[in-house]
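Peer 1: what shape does this take:
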Amino acid sequence: MFKIMLIEDDASLFGEIRERLQQWSYDVYGIEDFSSVMQEFAAVKPDLVLIDIQLPKFDGFHWCRMIRAHSHVPIIFLSSRDHPTDMVMSMQLGADDFIQKPFHFEVLVAKIQATLRRVYDYNTEAVSLRTWCGATVDYEQNTVTNAAGTVELTKNEIYILKLLIEQKNKIVTREELIKSLWDDERFISDNTLTVNVNRLRKKLDELELGRMIETKVGQGYIAIQEGESRD
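Peer 2: Here you go, the predicted structure:
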């Protein structure tokens, strides 16, 4: 049974979401003290975090930043704020998804299920290490290492990289990436994928590998493998 921490200060909405998620056999935990979110997070050790932006004491961006400093647990924002910068900010801070309130509960469940499958299922594959462009990609530790050092990736970033290098030198369409990441492209914006890929490239730049992920305008992305022919 997966544990979900719901960081939401609207008691009515919290109760409704908890009741609905419990019907799907999720354990749902709330926050007693909004100034001690990290202490409660450490005590619960959730498998996924749902978090609002507007909260008492500190906003959701602050707590997302704090959680990401200690954990790769998947994070989904739930917010009534609809400015594009809020979604971009959440992705840049390492969130896995962003759902605008009000939302259909079926959409929330679909996104939770897709995120949990993406984060916790694929790591059970027999092959956990890949060599790409002289670097070692560790799917279990979410790291990429070469002579220049090691960078840590989020679950979304390592999954995008995995999809690309498993089909290296071939174009992976944006539609294929979106469907693989979120199961149903109706539930995710095209901009969210762009933000995740750009963030991945920025981290790979530290290893001088960012240039090995190319954009094919109007098509998708391609992971280049040095020394091999490209389709």
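Peer 1: contacts, neighbours, all on C-alpha from now
Peer 2: OK.
Peer 1: any idea which residue sits dead centre in the chain?
Peer 2: Among the residues of the chain, the one closest to the centroid is residue 96, at 2.7 Å (CA atoms, centre = their mean).
Peer 1: wait, that one touches residue 156, no?
Peer 2: Yes. Between residue 96 and residue 156 a contact is recorded at 6.5 Å, counting by CA atoms under 8 Å.
Peer 1: neighbours of residue 74, how many?
Peer 2: Residue 74: 26 surrounding residues under other CA atoms under 10 Å.
Peer 1: ok, the residue nearest to the centre of the chain - contacts?
Peer 2: Residues in contact with residue 96 (CA atoms under 8 Å, 6 or more residues apart in numbering) are 74, 75, 76, 115, 155, 156.
Peer 1: what's the helix or strand for residue 215?
Peer 2: If you go by DSSP states H and E, residue 215 is part of strand 213-216.
Peer 1: which residues does the helix or strand following that strand contact?
Peer 2: On the C-terminal side of strand 213-216, the closest following helix or strand by DSSP H and E is strand 220-223. With CA under 8 Å, 6+ apart as the contact definition, strand 220-223 has outside contacts at 164-165, 167-175, 212-216.
Peer 1: can I get the buried part of those as one PyMOL selection?
Peer 2: For the buried members of the contacts of strand 220-223, the matching PyMOL selection, counting by 16 or more other CA atoms under 10 Å, is:
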select buried, resi 164+165+168+169+170+171+172+173+174+212+213
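Peer 1: between the contacts of strand 220-223, which is nearest residue 191?
Peer 2: residue 174 (10.6 Å; CA to CA).
Peer 1: neighbours of the residue lying closest to that closest one once chain neighbours are set aside, how many?
Peer 2: Of all residues not flanking residue 174 in the chain, residue 220 sits nearest, at 4.7 Å (CA to CA, 6 or more residues apart in numbering). When counting by other CA under 10 Å, one arrives at 16 neighbours for residue 220.
Peer 1: repeat for the one 5 residues further on
Peer 2: Neighbourhood size, residue 225 [other CA under 10 Å]: 19.
Peer 1: the closest residue in space to residue 37 that isn't next to it in sequence: what secondary structure?
Peer 2: Closest residue in space to residue 37, ignoring its immediate chain neighbours: residue 31 at 6.7 Å, by CA to CA, 6+ apart. Put simply, residue 31 is coil when judged by DSSP: H, G, I helix; E, B strand; the rest coil.
Peer 1: to check against the first, give me the structure of this:
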Amino acid sequence: MFKIMLIEDDVTLFQEIKERLLQWSYDVYGVRDFGKVAQEFTEINPHLVLIDIQLPKFDGFHWCRMIRSHSNVPIIFLSSRDHPTDMVMSMQLGADDFVQKPFHFEVLIAKIQATLRRVYNYGAEQAELRAWRGAAVEYVRNIVTNEEGSVELTKNEMFILKMLIERKNQIVSREELMKSLWDNEQFVSDNTLTVNVNRLRKKLEPLGLAPFIETKVGQGYMATEEAGSL
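Peer 2: Prediction:
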């Protein structure tokens, strides 16, 4: 049974979401002290975090940053704020998705299911290691290593890289990436994928690999490989 940590200070909304998630057989945990969210996260050790932006004491961005400093657990923001910078900020901080309030519960559960399926099952039937541009890409551990060093990716970043290097030197469309990442791209801003790809490139910069994730304007992205490489 998956454990979901719901960081929401609206008691009525918290109870509504909790009751609906319980119907889907998820364990749901709330927050006792909004000043100690990171500590309670460690105690709960959830499989997924749902977090509002506007919270008492510190906002959701603060806690997302704290969680990301030591965990790659998937994070989905829930927010009534509709400014595009909020979504961009959440993705830059390492969130996996963003759901705008008010929302249909069917949309939320679809995003939760897609995220859990991707994070905990996506590599089950795939080889755990791939070589790309002289680097070792470890799907399960979310680590990329070459002679320049090693970097750890988030689940979404690794998922994007995996899709690209499994089809080296071929364009993978933005629509295909978005549908694979979030199940139904109609609920996702096109900018969300751009932010995730830009984060991936930034992570790969110290290894000298960022230039080999190419943008094909109006089409999608491509991971390039030297001719003759496996």
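Peer 1: just the TM-score for the two chains, thanks.
Peer 2: Once superposed, chain against chain, the TM-score is 0.98 (TM-score structural alignment, normalised by the length of the second structure); 229 aligned residues with a CA RMSD of 1.0 Å.
Peer 1: now the two most distant members of the contacts of strand 220-223 of the first structure.
Peer 2: Maximum pairwise distance among the contacts of strand 220-223 of the first structure (CA to CA): 20.5 Å, between 175 and 212.
Peer 1: all the helices of the second structure, residue numbers only.
Peer 2: Per DSSP state H, the second structure carries helices over the ranges 11-23, 37-44, 60-68, 84-92, 105-121, 155-165, 174-182, 190-204.
Peer 1: show me what the longest one is packed against.
Peer 2: When contacts are defined as 3 or more CA pairs under 8 Å, 6 or more residues apart in numbering; DSSP states H and E, helix 105-121 of the second structure packs onto helix 174-182.
Peer 1: the helix it packs on vs helix 155-165, what angle?
Peer 2: Per axes from the mean of the first three to the mean of the last three CA atoms, to 10 degrees, the angle that helix 174-182 of the second structure makes with helix 155-165 is 140 degrees.
Peer 1: about what we covered before: distance check, the residue nearest to residue 37 of the first structure against residue 9 of the first structure.
Peer 2: Distance of residue 31 of the first structure to residue 9 of the first structure, computed by CA to CA, to the nearest Å: 8 Å.
Peer 1: try residue 166 of the first structure
Peer 2: From residue 166 of the first structure over to residue 9 of the first structure the distance is 42 Å, taken as CA to CA.
Peer 1: have a look at those two and say which one is more surrounded.
Peer 2: For residue 166 of the first structure versus residue 9, neighbours defined as other CA under 10 Å are more numerous around residue 9 (18 against 13).
Peer 1: correct me, but the more buried one touches residue 57?
Peer 2: No. Contact criterion CA under 8 Å: residue 9 of the first structure and residue 57 do not qualify, at 10.9 Å.
Peer 1: so what does residue 151 of the second structure match up with in the first structure?
Peer 2: Per TM-score structural alignment, the equivalent position to residue 151 of the second structure in the first structure is residue 151.
Peer 1: just checking, its match touches residue 138?
Peer 2: No. With contact defined as CA under 8 Å, residue 151 of the first structure does not reach residue 138; the gap is 10.6 Å.
Peer 1: so what's in contact with these two at the same time?
Peer 2: Counting by CA under 8 Å, 6+ apart, the shared contacts of residue 151 of the first structure and residue 138 are residue 144.
Peer 1: between those two, who's got more neighbours?
Peer 2: Neighbour tally, residue 151 of the first structure and residue 138, criterion other CA under 10 Å: the higher count belongs to residue 138, 20 against 16.
Peer 1: that one reaches residue 132, doesn't it?
Peer 2: No. Counting by CA under 8 Å, residue 138 of the first structure sits too far from residue 132 to count as a contact (10.7 Å).
Peer 1: state the distance from residue 123 of the first structure to residue 86 of the first structure.
Peer 2: Relative to residue 86 of the first structure, and taking CA to CA, residue 123 of the first structure is found at 30 Å.
Peer 1: next: residue 26 of the first structure.
Peer 2: Distance of residue 26 of the first structure to residue 86 of the first structure, given as CA to CA: 27 Å.
Peer 1: again with residue 166 of the first structure
Peer 2: According to CA to CA, residue 166 of the first structure stands 32 Å off from residue 86 of the first structure.
Peer 1: repeat that for residue 107 of the first structure.
Peer 2: Residue 107 of the first structure is 19 Å from residue 86 of the first structure, where distance means CA to CA.
Peer 1: so between these two, which is more surrounded?
Peer 2: More neighbours surround residue 86 than the other of residue 107 of the first structure and residue 86, with 16 against 13 (other CA under 10 Å).
Peer 1: list the contacts for residue 79 of the second structure?
Peer 2: Counted by CA under 8 Å, 6+ apart, residue 79 of the second structure has contacts 52, 53, 54, 98, 99, 100, 101.
Peer 1: and if we set it to 10 Å?
Peer 2: By CA atoms under 10 Å, 6 or more residues apart in numbering, the contact set of residue 79 of the second structure is 8, 51-54, 60, 86-87, 98-103.
Peer 1: okay if I get those residues as a markdown table plus distance to residue 190 of the second structure?
Peer 2: Listed next are those as a markdown table, based on distance: CA to CA, whole Å:
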| residue | distance to residue 190 of the second structure |
| --- | --- |
| 8 | 26 |
| 51 | 22 |
| 52 | 22 |
| 53 | 21 |
| 54 | 24 |
| 60 | 23 |
| 86 | 14 |
| 87 | 11 |
| 98 | 12 |
| 99 | 14 |
| 100 | 15 |
| 101 | 18 |
| 102 | 20 |
| 103 | 19 |
